[in-house]
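Student: coords please:
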Amino acid sequence: MYAQNYARTYRANSILTASPGQLVLLLFDAALNSLAIARQACDHAPADPRQYEIVNAQLTKAQKIIAELQGTLNLEAGGDFARTMHQLYDYYDRRLVEANLRKQSAPIAEVERLLGEVRNAWSEMLRQQETSVPSPALHHVA
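Tutor: Modelled structure (predicted):
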């Protein structure tokens, strides 16, 4: 019980003290976590149909997070790159809707892989910014 409270407090504090760039990274991580849970539940659902409820809940959560990431894009400042990311987030959403409707794990795995690549690129960009000259606050254009 106490461990859960400490973990909850730690998560809350890490969110409150995170930079804008780190908050985006936390969103990526939360979406990837939901996708992993959904994929595993989908794989086990034929043996236990109750798992489909988990699939639906976790995919819905991931879609909301992806929509939030998409909403933080600055299409004016980000130019073609931001527009491409906007389209990519749309693609992720369509694939997750398909996965949920057809109860298939392959589209979930695809989005998980692609979003993981974007997450890793974002993380690397943050790491490089930390080691270079300080710059103004990051705005999510990726």
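Student: make it CA atoms for all contacts and neighbour counts henceforth
Tutor: Will do.
Student: quick one: residue 95 and residue 105 touch, right?
Tutor: No. With contact taken as CA atoms under 8 Å, residue 95 and residue 105 are classed as non-touching, separated by 10.4 Å.
Student: pick out whichever of the two has more residues nearby.
Tutor: The residue with the greater number of neighbours, taking residue 95 and residue 105 and applying other CA atoms under 10 Å, is residue 105; the counts read 21 against 18.
Student: surely that one and residue 43 touch.
Tutor: Yes. Counting by CA under 8 Å, residue 43 is a contact partner of residue 105 at 6.5 Å.
Student: here is the second sequence; please produce its structure so I can put it next to the first one:
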Amino acid sequence: MAINNPYATYQNNTVTTSTPGELTLMLYNGCLKFIQQAKKAMETGNIEEKNKSIQKAQAIISELMLTLDKTYPVSQNMLVLYEFANSRLIDGNIKNDGAFFDEASDIIKEFRDTWKQVIQINRQKQYANVDEI
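Tutor: Okay, the predicted model is just below:
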């Protein structure tokens, strides 16, 4: 008999009921979380945990790269920045240097913050259109 895990149920519901924009925001936040976990693991000498966390952050960046809509001119610039962030994670992991992780984190934070603004603007427009009806 399986035991229901309320946290897992909540997480599943959050993902399945989120908009594509909210899911992208979750990816950015998850990537940042894993980078921070890697830095902490590195500081405590837990190389295995550092490597696992960086691999998770890299998987998220890869997903963001794969799902990037390349029909827009800005997409190519975004792709270059994703590739650079990914290379910083690789360098930081190999050289055991948190400064590389910080560089990657700064790039992802910029994307996340911009994406947050896009979501807020779209919500404002959506609610403004609802008020007009």
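Student: overall similarity of the pair, as a TM-score.
Tutor: Counting by TM-score structural alignment, normalised by the length of structure 2, the TM-score of this superposition works out to 0.88. Behind it: 124 aligned residues with a CA RMSD of 1.4 Å.
Student: how many other residues sit next to residue 77 of structure 1?
Tutor: Applying other CA under 10 Å, we find 12 residues neighbouring residue 77 of structure 1.
Student: what's the helix or strand for the alignment partner in structure 2 of residue 112 of structure 1?
Tutor: Here residue 112 of structure 1 is matched to residue 105 in structure 2, going by TM-score structural alignment. Residue 105 of structure 2 belongs to helix 98-132 when assigned by DSSP states H and E.
Student: residue 83 of structure 1 corresponds to which position in structure 2?
Tutor: Using TM-score structural alignment to pair residues, one finds that residue 83 of structure 1 aligns to residue 76 in structure 2.
Student: how about the secondary structure of the residue lying closest to its match once chain neighbours are set aside?
Tutor: In this structure, residue 76 of structure 2 finds its nearest non-sequential neighbour in residue 70, 7.0 Å apart by CA to CA, 6 or more residues apart in numbering. Using DSSP: H, G, I helix; E, B strand; the rest coil as the criterion, the local structure at residue 70 of structure 2 reads coil.
Student: how far away is residue 70 of structure 2 from residue 20 of structure 2?
Tutor: Distance of residue 70 of structure 2 to residue 20 of structure 2, computed by CA to CA, to the nearest Å: 17 Å.
Student: hang on, the earlier thing: my guess is the residue nearest to residue 76 of structure 2 meets residue 78, correct?
Tutor: No. Taking CA under 8 Å as the contact criterion, residue 70 of structure 2 and residue 78 are not neighbours in contact, 9.6 Å apart.
Student: more neighbours, those two?
Tutor: Just comparing residue 70 of structure 2 and residue 78: by other CA under 10 Å the higher neighbour count belongs to residue 78, 16 against 13.
Student: tell me which helix or strand that one sits in.
Tutor: Counting by DSSP H and E, the secondary-structure element that holds residue 78 of structure 2 is helix 74-95.
Student: any idea what residue 132 of structure 1 aligns with in structure 2?
Tutor: Taking TM-score structural alignment, residue 132 of structure 1 has residue 125 as its aligned residue in structure 2.
Student: with residue 67 of structure 1 instead?
Tutor: Under the alignment defined by TM-score structural alignment, residue 67 of structure 1 corresponds to residue 62 in structure 2.
Student: what residues sit buried inside the helix or strand encompassing residue 40 of structure 2?
Tutor: In this assignment (DSSP H and E), residue 40 of structure 2 forms part of helix 20-43. Along helix 20-43 of structure 2, these residues count as buried under the neighbour rule (16 or more other CA atoms under 10 Å): 22, 24-25, 27-29, 31-32, 34-39, 41-42.
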